[in-house]
Each structure stands twice: as structure tokens, then as C-alpha cells.
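Student: Fold the following for me, if possible:
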Amino acid sequence: MTSNTSSGPEARREELAANLAEVRERIAAACAAAGRDTGDVTLVAVTKTFPASDVRLLAGLGLAQVAENRDQEAAPKASECADLDLTWHFVGQLQTNKVRSVASYAGVVQSVDRARLVRALSQAAVAEGRVLRCLVQVSLDEKEGRGGAAPSDVPALADQIAAAEGLELGGVMAVAPLGEEPRPAFERLARVLNEVRLSHPAATIMSAGMSGDLEPAIACGATHVRVGTALLGGRSAIVR
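Tutor: Below is the predicted model:
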């Protein structure tokens, strides 16, 4: 599956529509296998490195949830698409000096992994007059440099988010460890979420699963899957 943005907007729209149909079929099949309702799983399009024109095409195809992982790319893209009814998810590692910018357009920050970031997000949300839904990013492999809180630290971090002005605790997010079978990792994430929900029953989001592993994520209870390559094609430096 490759991107074909140079062949014109109509061809690109057809490509994205076909990819979207295929991803939705995969989600439906995974839900059926897990005995879950398809409506319980939200598809979030990860549009990093792809242009705002692709975001517009996806919106026209019915996708309203869009994710980015770099503020330098996300901020101008969100501005260009401000007329669309979209929810922007920030999914990358977030530095505190970027928080004010992210708080101006993101509706969901999925990568909250430390107390300092909670405080910065709270201040920025209040300053912007917005409420940000936050997910605790959980590290499922301490050897990787992807960010994330240790599972043992998640309940306390969840408490801090829930108590912070301008923030709403949504649940948890994680990326499966590289080179490992993803299902055991997603099962660990589900257990972490269950522990969080003992104190915060409304924190129901489990964001897990991407293009290559959305099926085991759904089998383990994922409510949100973050899909890029399967929707948009191979990554390339389209946005600079």
C-alpha cells in the first residue's frame, strides 16, 4: 500500500476511500471475533508527514478523529483545517515548552507520562479556556525510549490528571514493544486500565493498536486504534 498524492485529488480520494474501507473491515472482523460491537472502537487517523489536503479528504470520508505526534507539523495543519469539525489527538512525546501550542488545538493528549506535564497542561488549558482530555501513556517496555509511565506509577498520575483544573482523565494509551508478540502487552495495558478505573470509573479509553496490530489490541479491549500507514500509505517527508 503506497501513497499517491501526486496523481491528483480525485485519485487520492479514491485511494484513501479504499484504504479506509479495508481498515474498517479489519476493525469489524476483529470486533466480531472478540464479541464486541464495532461502534465500541474509534478509528483515529494518524496523519503525520501527510498534508492537510489528506486530512480534508479523510474528513470528507467521515473520519473526525485525527492524530499527530509533532507540534511543529500539527499546529499549522490544525489551523489549515480549522473549518472542519475534527478532534485532534496529540500522540507524541510532549515537551513542556510545546504545551501551550498543543493546548490551543488538541482535544485529546494521549501521551501524558509525568507529573510536570500534567501541571503544564493544566495551566495551558485554563489559559486557553479549554478542557483537554488526557490519557496516561503507559510504558510496556522500559528498554525503549518511547516515553510512558511505569505501570506502577499510572494510578497516581491518573489521580493528578483527574484533580487538575482544565483536564479530564480519559484513560490510558500504549505502544506495543518492538519485536514482541503484542497481545500480552495489550493484556497488561488492560489490567492497568482496570486498576485506574477502580478510582476513576469514567476513564474508559484504552488507546492501543496501530496498522500492524489493531486486531490483538481490539481483542484485549482497545476502544481507540491509531492507524496511519494502512490508511495513508507509506510514510514520506511530505510535510516539512
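Student: make it CA atoms for all contacts and neighbour counts henceforth
Tutor: Noted.
Student: Check which helices and strands the biggest helix by length in the chain sits against.
Tutor: In the chain, with assignment by DSSP state H, the single longest helix is helix 9-34. Packed against helix 9-34, as judged by 3 or more C-alpha pairs under 8 Å, 6 or more residues apart in numbering; DSSP states H and E, are the following elements: helix 52-60, helix 214-219, helix 229-232.
Student: In it, which residues are buried?
Tutor: Residues of helix 9-34 classed as buried: 12-13, 15-17, 19-20, 23, 27-31 (neighbour count, 16 or more other C-alpha atoms under 10 Å).
Student: structure for this one too, so we can compare:
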Amino acid sequence: MSAEQRRAELAASLAEVRARVDAACRAVDREPAEVELIAVTKTFPASDAALLADLRMTDFAENREQEARDKVAEFTALRPDADVRWHMVGQLQRNKARAVARWADVVESVDSERLVRALDRACASALDAGERTRPLDVLIQVNLDDAHGRGGCPPAEVVTLAALITRTSGLRLRGVMAVAPLHGDPDMAFATLSGISRQLRDRHPEAGEVSAGMSGDLESAIAHGSTRVRVGTALLGGRPLTSP
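Tutor: I've put the predicted structure just below:
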């Protein structure tokens, strides 16, 4: 497929996704501008991200540090003047904090005190080294189903973790993130997340972001107050059965 054909394909998919977001917002009397669209580009090439940037996409998400690091560098070479943000949305090991601090604008998968401390140290080092110019925006990933390997902070511990984040110098608390249970009711999950978000905002008004909803359930997430939807398949197409 030529670059022109891929651009046309992505443009059509982007229009469809934006139409879904608009319709979902209208259904619950929200403004579409309240919901940010994030392109989940994991396993797809930097050239796709570059084409989406040409189509005015500004936010991209990755879930593996090494893939993201290389992709961000390649994207920057392809579109050096593009004003975009890169989100880390996958589970993050503490030993990857230093590397992530070099390229990520947002980490949406913060779920433990040890990771908070590691990211804070990493950001301080990156700021001192001139590798970044501002603190790292973070969201607390909330575990809504206790599924093994999904990651996330237990709901009862969100307030405590949030308080720790606000005491750091390198991190800025922006809100919460969650993934709906694989075999559960997304409406119930996102309603729970909405309640957790309200409790968090009562204590930290600056933490108003709710990152929830993907290709298959973004309408439900928007109905329950999501401010960010993370879309991969509906935007970029199907992924290989196994990731490289």
C-alpha cells in the first residue's frame, strides 16, 4: 500500500471514529470537544503516526517502552515540527522509569507507590539532564476487576496514591485511567470509575481527566464521563495475533 493509500485509509477511519465520539457525546448532552481522542499506535509503524499527525491527530499512545522509544525517535525525524504528545498506557516496570521519562509526556498507568517514587526520581534526572523541560503528567490506573496481569491500583488505595503523587516535584496528577473487564459489563465498570474520579476531584480539582474507552466500548465510557478515549483497532486496523 502506498503512503497516499494509507493516508486515505487512515483519514476514513479517523472520520468514522470522530463521528462515533460525536454521536456518543450528543446522546448524553456532552460537547465533543470535551473528549480527547488518543491513537493507540502500538505495533504500527511511525509512518502511520506521522500520517495521523498530518490529519491533525495530536496524541499517541504506546504500551511497550522499547517500541515506544524507537517509534518516538523515528516519528520526530519524520515530522520534526509536529506538536504532539506521547502517552505510556501499558504496565510499567520501575526499571523502565528512567527510559520512559526521556520520551513520554504522559504516563497513564501509574499504580503503585514504588512506581511513583521511581518516576519522580527519573523525571528529576531527566530535567537536570535537559532531556525534558517540564514535569511528567500522570494518571492513576484503577483496577476494576482484579484480573491477574491487568495492572492497576485497587480502588480503595487511589486516594492514598494520589496524595503521594501530589507531594512529588517531578510528577503532576491529572486523573484516572482504567480498562473495562474483558468479560464484564463496561457500563458497570465505567460507572465505578466515574465515582472514583469524583472522589479524587473533591480532593484534587486538577485531577479531572478520565481516560477510559477503547474501540469496542468508547460509547459506554463517554456516557460515564470519559475525557479521553484510547482507540487503536478502529483507527489503524487489526493487529497481528502476536506482537513483535
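Student: Mind telling me the two of the buried residues of helix 9-34 of the first structure farthest from one another?
Tutor: Using C-alpha to C-alpha, the buried residues of helix 9-34 of the first structure span at most 28.3 Å, a distance reached by 12 and 31.
Student: Can you check which of the helices and strands packed on helix 9-34 of the first structure gets nearest to residue 70 of the first structure?
Tutor: Comparing these by C-alpha to C-alpha, helix 52-60 comes nearest, at 14.2 Å.
Student: Tell me the first helix or strand C-terminal of the closest one.
Tutor: Next along the chain after helix 52-60 of the first structure, taking DSSP states H and E as the criterion, comes strand 65-68.
Student: Next, the mean deviation of that following strand compared to the second structure.
Tutor: Following the fit onto the second structure, the mean deviation recorded for strand 65-68 of the first structure is 0.2 Å by mean C-alpha distance after the TM-score superposition for the first structure.
Student: Residue 168 of the first structure matches what in the second structure?
Tutor: Mapped onto the second structure by TM-score structural alignment, residue 168 of the first structure lines up with residue 172.
Student: Was I right to think that match contacts residue 136?
Tutor: Yes - counting by C-alpha atoms under 8 Å, residue 136 is a contact partner of residue 172 of the second structure at 6.0 Å.
Student: all strands of the second structure, in order?
Tutor: 36-40, 59-62, 85-88, 106-110, 136-141, 171-177, 209-211, 228-231 (DSSP state E).
Student: counting contacts, what elements does the longest one pack onto?
Tutor: Right, strand 171-177 of the second structure. Helices and strands touching strand 171-177 of the second structure, by 3+ C-alpha pairs under 8 Å, 6+ apart, are strand 106-110, helix 113-128, strand 136-141, helix 158-166, helix 186-203, strand 209-211.
Student: try the shortest one
Tutor: Counting contacts by 3+ C-alpha pairs under 8 Å, 6+ apart, strand 209-211 of the second structure packs against strand 171-177, strand 228-231.
Student: repeat for the second one
Tutor: In terms of contacts (3+ C-alpha pairs under 8 Å, 6+ apart), strand 59-62 of the second structure is packed against strand 36-40, strand 85-88.
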